[in-house]
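*Asks:* sequence unknown, structure follows:
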């Protein structure tokens, strides 16, 4: 059997936080200049703090090991802050591991952030050739692929325009086209594809599937979309707090990841959750599940009423709130999305703390376990976005109100309807 294209052996990555100048040596020319200025001009100002402060260490990754053969597609899953992007940066040679060893047998093309690898002053055309040189390709090889790259990216009209004038979507299109067409043996992609429109996302996923199965490329892919992970990837790597909690068939790892939300209850404490995204100008402290009369519900029946109560706190009093709840099934398919703005809800400006709620007169869900994402915007800016914020268990019920339990036929939701003769 041939050697793996990727070998990751006991890799760890440590960062030091809260470290003052003088606690460590500069590692680059820029850091040297900064070191000199601060030590010369600010000498003594923060001396007491510097002497008393011990740098805090945080391990973004610990003891991560795996191997990938040619043509394998690995889906890396986990919460925000679990170490996924750090792992991809190590594999892309952007940063070095603190411990362990990585062996890469082939050229690596990575797409970690919009515009990564592009020089803003150069045109799209010049950047395509620049990336080819970085991958070790001859100019004639890049020239042979150039038309395919431009056609795929759909930016031919702007190919001789400096990249600094591109929109984020245009940068993404060209960056993905370059990464996918310049024949790297290993393709590393973070969830940057979420920037693109749905049609281009589909086009990219089809291309990744093609280069993996038809051309034998090895792909590492990070996404919070479990449906995409399931479709594209054959194996999964589940990270939590920098450590591997699961590795193997992708379906098993998705089930383990989604199941880690915890036990279903009528109330979920979110105050200790620190893996949210957003400005942090507001926090959601807990979620409570009740019926429309305010009676706590740990389990909901199909067709039953449901109220979700969100207790919040904020320092931005008077801001206009916009709430959103997305509910996903165990296959990570979104079954519905509730948005206060879409519903035309006129919620009062926020006080320093309070409770808002959304009510559903008849839960249209078949029996099963569901997981909810939660988002709060203040004046149009995302203040708090938490994935897998709480869970919901639905039991069989009489959705249609005809005196018997409504059977499930594999549908995502029940739709109220009537039959009659004309």
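*Replies:* Received, thanks. This one's a predicted model, so the numbers in the text were calculated from it and none came from an experiment.
*Asks:* From here on, just use CA atoms for contacts and neighbour counts.
*Replies:* Fine.
*Asks:* Is residue 160 in contact with residue 128, as I believe?
*Replies:* No - using CA atoms under 8 Å, residue 160 is not in contact with residue 128, being 10.9 Å away.
*Asks:* Please compare the first structure with the one that follows:
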């Protein structure tokens, strides 16, 4: 059994909102004496709150992370998952030693190369080549070791023409290309990558994912990767850690962690309002008009929307975007593509029913994003994961007993006619 290369114990990070300090010099000195000299717990942190941005807090101390515990073994590829503000970037900064924890400890065996933000670890006045040597020196590598890797790094980055140009003249894409190439090729035991790869183009992102796979599986190095792209995480990572409001809510196999993340629905009190309309309810009904999230693929079902129009004949419509369990867009339903009469809904409260025919969606978990928009496509407000539904197989496909997942992202049963002897 391999020993952990990263061990995190009771890790917490607190930030103070607004004015820093206790209010008086004497209290600040006493706080410093108690915490830094005597090593006692900071009394100001006892009133801290979890980092839930959706509610108004009572304290000016916010826990970006609270009581985090996990182990990562050598060679693991781990996806860090969570919504914006969940604490993902804070965790990576703590692991990279960019900032220090408020409480708890991190034990790391080996050198860490991290790519957290565009230009992390680069000196803007130095050339690309000089920054490669600078990053290698920071990792503790000798000049000969860096030189041996130099051509490989430059070739992977694709910025050879500008390698002797100061990086302050690089575009964000060039920055990321070179920064990733440096972090991935220099000899560190642990590679930490934040969402910064989203800056690069699709081809380079694919190239980076392939390289990270080689690093983890081929070279036995450990990779921590933050991304909102579930397909990338599922294809590359074996394990996952799910964060919500600074707390770990799931830690295990990547498939199970992704499913847990996508099934989250934060609309416990679901009302969205702007100047023109209010979305009061979004629910899913099966063929018996029973509200549920579990739908057989062999039955029709429907989306039910309740909204209030606050102005007479406003120029508004809506879009329902449906995503699969990899967070890939499967289809979108836009009111402007269906019925122009939606533009002439009178002022008042309305219920809208959208019928979905059977054998369209393949088995699996689906999430719905919803937004109001005008005819030009301008979005008033985008709401993520207003509803979740699960499609299960009814056991019959095209009239025959069928076992297992039907291939593909959609499931269509067309009517087919055959004209013989023509």
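*Replies:* Good, I have the coordinates. This one's a predicted model, so the numbers in the text were calculated from it and none came from an experiment.
*Asks:* Superposed, what's their TM-score?
*Replies:* Superposed pair, TM-score by TM-score structural alignment, normalised by the length of structure 1: 0.72. Supporting alignment: 379 aligned residues with a CA RMSD of 4.5 Å.
*Asks:* buried stuff in stretch 6-25 of structure 2?
*Replies:* The neighbour-count check on stretch 6-25 of structure 2 (16 or more other CA atoms under 10 Å) flags 6, 7, 8, 11, 12, 13, 14, 15 as buried.
*Asks:* So which of those residues belong to strands?
*Replies:* 6, 7, 8, 11, 12, 13, 14, 15 (DSSP state E).
*Asks:* Spatially, which residue comes closest to the fourth one, not counting chain neighbours?
*Replies:* Setting aside the residues directly before and after it, residue 11 of structure 2 is nearest to residue 104 in space (CA to CA, 6 or more residues apart in numbering), at 4.1 Å.
*Asks:* could you show me where the strands are in the stretch 251-400 of structure 2, in order?
*Replies:* Taking DSSP state E, counting those that start in this stretch as the test, the strands found in the stretch 251-400 of structure 2 are 272-273, 277-285, 294-296, 301-309, 317-323, 329-334, 348-356, 364-373, 379-392, 396-397, 400-401.
*Asks:* and the third one, what does it pack onto?
*Replies:* For strand 294-296 of structure 2, the contact count by 3 or more CA pairs under 8 Å, 6 or more residues apart in numbering; DSSP states H and E identifies strand 379-392 as packing neighbours.
*Asks:* Residue 211 of structure 1 matches what in structure 2?
*Replies:* Under the alignment (TM-score structural alignment), residue 211 of structure 1 pairs with residue 215 in structure 2.
*Asks:* Check the contact between that match and residue 224; I expect there is one.
*Replies:* No - in this structure residue 215 of structure 2 lies outside contact range of residue 224 using CA under 8 Å: 11.4 Å.
*Asks:* Which of those two has more residues huddled nearby?
*Replies:* Using other CA atoms under 10 Å, the more surrounded residue of residue 215 of structure 2 and residue 224 is residue 224, with 24 against 21.
*Asks:* That one and residue 416 of structure 2, how far apart?
*Replies:* Using CA to CA, to the nearest Å, residue 224 of structure 2 is found at 49 Å from residue 416 of structure 2.
*Asks:* just residue 136 of structure 2 next, same as before
*Replies:* 63 Å.
*Asks:* The two: which has the busier surroundings?
*Replies:* Set residue 136 of structure 2 next to residue 416 and count neighbours by other CA under 10 Å: residue 136 wins out with 24 against 5.
*Asks:* The more buried one matches what in structure 1?
*Replies:* Counting by TM-score structural alignment, residue 136 of structure 2 lines up with residue 132 in structure 1.
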